[in-house]
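Chemist: Okay, here's the prediction I keep looking at, along with the sequence it came from:
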Amino acid sequence: MARKGRPVTGWLVIDKPAGIGSTDIVNKLRWLMKAKKAGHAGTLDPAATGVLAVAFGEATKTVSLLTDSLKAYRFEVRFGAETSTDDAEGEVVSSSPVRPTDEAIAAALCAFRGDILQVPPRVSAVKVDGERAYDLAREGEEFELQARPLWVESLEVVDRPSPDSVVLEMVCGKGGYVRSIARDLGRALGTAAHVAWLRRIWSGPFDAADALTWEAALALTPEALEASLLPIQSALADFPMVETTLDGARRIRLGNPGDVFQSAEGICWASHQGEALGIGEVKMGQFHPSRVFVA
């Protein structure tokens, strides 16, 4: 049975507030616009704030590209207590009187840059034998999570408001758990630590400064919300664009290779007279689509 709804297409960038889940926001927006299809590019914990990029219709075909893009987070690490959730909402599981110096923090951060391994928080969406880790944790089940690779582009101190805390800014690749960074940094410094607050300040090409607040989004009419949508190609700013010939555009729309005017390396997207046609690769002067956008 076909999913009901209107063929709404585009991106809406929301500045997510604390206290609401990412999926809840997507579902509410989809309901408001009666959209047939919607999704988001990267979950934020309910307590976290910041950039949540929501895709509608054909824009959902670009979600995986945005999910793989670099993202930036600003967060406060609170020293003195490690919690069951690695954030301020969990129960304290260990404590320490140690408060690291600025110099010790700066030195310890070196080990958290580049290619690292991190164990996700026990209260996370990682699957263990088909079950979500957060469900197993809430049921009191014993389980172990395997370390996962993460690329950390940068991790820097931006503020030291008190001996009890430090504010960091991290740029990382797909699959980063800020809560794990805080927990492991505390251990590396010989103390205990957790995330006090967390904010995603940008995700790929989308920046919090340009995002729509959740309150503002809810105040808009469905028509105004749809008018606020960004085009599909707004999520493709980090990838090269190739312009197609008229006949090439026709062929690409049908899912076939089409002629382009220039070459490109790796993943790129094809355009004809401002219309985004699809994602793919250029081979021998032709664009080979892996995903085609339906007009």
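Modeler: Sure, I can see it.
Chemist: CA atoms for contacts and neighbours, from now on please.
Modeler: Fine.
Chemist: Flag every buried residue along the lengthiest strand in the chain.
Modeler: The residue-count maximum for a strand in the chain (DSSP state E) belongs to strand 148-162. Buried residues in strand 148-162, counting neighbours by 16 or more other Cα atoms under 10 Å, are found at 150-153, 155-157.
Chemist: what do you get for stretch 239-256?
Modeler: For stretch 239-256, the neighbour count (16+ other Cα under 10 Å) marks 239, 241-245, 248-253, 255-256 as buried.
Chemist: Stretch 78-90 now?
Modeler: 78-88.
Chemist: Helices - which of those residues land there?
Modeler: Among the buried residues of stretch 78-90, none falls in helices (DSSP state H).
Chemist: Just give me how far stretch 38-50 sits from the chain centre.
Modeler: 7 Å (Cα atoms, centre = their mean, to the nearest Å).
Chemist: Now the spatially most central residue of the chain. Nearest residue, chain neighbours left out?
Modeler: Central residue of the chain (Cα atoms, centre = their mean): G42, 3.2 Å from the mean position. By the measure of Cα to Cα, 6 or more residues apart in numbering, the closest residue to G42 outside its immediate chain neighbours is T67, 5.8 Å from it.
Chemist: Quick check: that neighbour touching T43?
Modeler: No: with contacts counted by Cα atoms under 8 Å, T67 stays clear of T43, the gap being 9.5 Å.
Chemist: Show me which of these two is the more surrounded one.
Modeler: Using other Cα atoms under 10 Å as the criterion, T67 and T43 rank with T67 on top: 19 against 16.
Chemist: now that one: how far from G39?
Modeler: Taking Cα to Cα, to the nearest Å as the measure, T67 falls 11 Å from G39.
Chemist: next, the one to line up against it:
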Amino acid sequence: MARRRKGRDISGWLVVDKPAGPTSTTVVNKVRWALNANKAGHAGTLDPDATGVLAVAVGEATKTVPFITDALKAYEFTVRLGVSTNTDDAEGEVLDTSDLRPDDEAIKAALAAFIGDIEQVPPQFSAVKVDGQRAYKLAREGEAMELAARPLWVESLLLIDRPDADHVTLEMICGKGGYVRSIARDLGQALGCLGHVRELRRIWSGPFDASDGLTMDQIEEMARTDALDAHLLPLEKGLQDLPEVKATPEGAVRLRNGNPGMVIAHDVEYGDEVWASFEGRAVAVGRFKAGELHPSRVFNQPQQPQEP
């Protein structure tokens, strides 16, 4: 018999403005405790030293995490020129140095090669699995690895500031699976001056913006109160990139039981992935086929109270 999860059966998204220091898992555990939620997860890991948007899903919203993970994300980061490290960030050991400092025009010209469909090799210190083990674990043991390049879609990569000759601040919008540290490393190599990430901030992720995020101190202050509950965004926020269809009353019943159900759809084609709502709440995600939604995920949400 499966053990029952402890905590409240609540669902939604809490946007956290993660500080430098804690891991993404630490933040999720803190949010789960503060909301007394029965389950929680995040949509896209941030390195411990990175700051910015960490969108935490609780309850049934955890079923929408893949749609936020797949969404575009924006990062602002500062590259330290002239120094390469074994971690590709400021926490690592220095591997090599260079006195070369390219000008702004040279940097802007080099950025063009990192836009569009690119291939990037993850950092040695990353969560990529190698023969069943995390690369960072092997790297800590002194093992050098040949990591395979991975595809990444980069929507844009802009030079937004040059604080001094040694530093350049960039803004990147990209798809899932991107390593900002790899961008900094590869840009430094392309420029012939070396480089690593000094500061990194995720400024938005899908529909979630850092300006709307709560700090860890705020979460601590409002923990286990209605004030924190009021900051929960609806589960449906995680489905904004999918078309919405409306379930009929009979269709909603069938969908909640995991069966195909009738829906009312506009501007949706056969086979499209969509989400179905009923009385303002998400019921299921699945494929639209001949007037029915064939569910792949079903949401167990209470219906909104009826008007008296």
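Modeler: Noted; the coordinates are in hand. Just so we're clear, the structure is a prediction, and the values are computed from it rather than from any experiment.
Chemist: hang on, the earlier thing: and the buried residues of stretch 239-256 of structure 1, which of them are in helices?
Modeler: Using DSSP H, the members of the buried residues of stretch 239-256 of structure 1 that fall in helices are 248-253.
Chemist: Could you report the separation of A165 of structure 2 from A106 of structure 2?
Modeler: Distance of A165 of structure 2 to A106 of structure 2, computed by Cα to Cα: 13 Å.
Chemist: quick one: what helix or strand has the alignment partner in structure 1 of E119 of structure 2 in it?
Modeler: Aligned by TM-score structural alignment, E119 of structure 2 pairs with L117 of structure 1. L117 of structure 1 is part of strand 114-118, with elements assigned from DSSP states H and E.
Chemist: who touches the very next helix or strand once past that strand?
Modeler: Per DSSP H and E, the first helix or strand lying C-terminal to strand 114-118 of structure 1 is strand 127-128. With contact meaning Cα atoms under 8 Å, 6 or more residues apart in numbering, strand 127-128 of structure 1 is reached by 133, 145.
Chemist: Now with 10 Å, please.
Modeler: For strand 127-128 of structure 1, the surrounding residues in contact (Cα atoms under 10 Å, 6 or more residues apart in numbering) are 133-136, 143-146.
Chemist: Can you tell me how far the residue in structure 2 that E139 of structure 1 lines up against is from G132 of structure 2?
Modeler: Following TM-score structural alignment, the counterpart assigned to E139 of structure 1 within structure 2 is E141. E141 of structure 2 sits 15 Å away from G132 of structure 2, taking Cα to Cα as the criterion.
Chemist: Equivalent analysis for H294 of structure 2, please.
Modeler: Taken as Cα to Cα, the span from H294 of structure 2 to G132 of structure 2 is 35 Å.
Chemist: So these two - more neighbours on which side?
Modeler: H294 (22 against 7).
Chemist: Give the equivalent position in structure 1 for the more buried one.
Modeler: Using TM-score structural alignment, H294 of structure 2 lines up with H288 in structure 1.
Chemist: Could you count how many residues lie near the residue nearest to its match when sequence neighbours are not counted?
Modeler: Excluding the flanking residues, the one nearest H288 of structure 1 by Cα to Cα, 6+ apart is P257, at 4.5 Å. Residues lying near P257 of structure 1 (other Cα under 10 Å) number 22.
Chemist: Can you give me the stretch of structure 1 that stretch 249-261 of structure 2 aligns onto?
Modeler: Counting by TM-score structural alignment, stretch 249-261 of structure 2 corresponds to residues 246-258.
Chemist: Give me the range in structure 2 that the longest strand of structure 1 lines up against.
Modeler: With TM-score structural alignment as the criterion, strand 148-162 of structure 1 aligns to 150-164.
Chemist: if I look at R200 of structure 1, how far off is L168 of structure 1?
Modeler: 12 Å.
Chemist: L136 of structure 1: what's it in contact with?
Modeler: Taking Cα under 10 Å, 6+ apart as the criterion, L136 of structure 1 is in contact with 122-124, 127-128, 142-143.
Chemist: which ones are touching the residue of structure 1 most remote from its centre?
Modeler: Residue farthest from the centre of structure 1, counting by Cα atoms, centre = their mean, is D247 at 36.5 Å. Going by Cα under 10 Å, 6+ apart, D247 of structure 1 touches 258-260.
Chemist: out of those residues, who's nearest G190 of structure 1?
Modeler: V260 (57.6 Å; Cα to Cα).
Chemist: Surely the closest one and C268 touch.
Modeler: No: with contact defined as Cα atoms under 10 Å, V260 of structure 1 and C268 do not form a contacting pair (11.8 Å).
Chemist: Show me whatever sits in contact with both of these two.
Modeler: 242, 282, 287.
Chemist: nearest residue to the first one other than its sequence neighbours?
Modeler: Looking back up the chat, that one is V242 of structure 1. The shortest distance from V242 of structure 1 to any non-neighbouring residue, by Cα to Cα, 6+ apart, is to A270 (5.0 Å).
Chemist: what's the matching residue for the one you found over in structure 2?
Modeler: Using TM-score structural alignment, A270 of structure 1 lines up with A276 in structure 2.
Chemist: Tell me which helix or strand comes right after the helix or strand containing that match.
Modeler: Secondary structure assigned from DSSP H and E places A276 of structure 2 in strand 273-278. Counting by DSSP H and E, the next helix or strand C-terminal to strand 273-278 of structure 2 is strand 281-289.
Chemist: mean shift between the next helix or strand after that following strand and structure 1?
Modeler: Per DSSP H and E, the first helix or strand lying C-terminal to strand 281-289 of structure 2 is strand 292-298. Superposing on structure 1 and averaging over aligned pairs (mean Cα distance after the TM-score superposition for structure 1), strand 292-298 of structure 2 comes out at 0.8 Å.
Chemist: roughly how far out does strand 292-298 of structure 2 sit from the chain middle?
Modeler: How far strand 292-298 of structure 2 lies from its chain's middle: 24 Å, per Cα atoms, centre = their mean.
Chemist: Okay, buried residues for that strand please.
Modeler: So for strand 292-298 of structure 2, counting by 16+ other Cα under 10 Å, buried means 292-295, 297-298.
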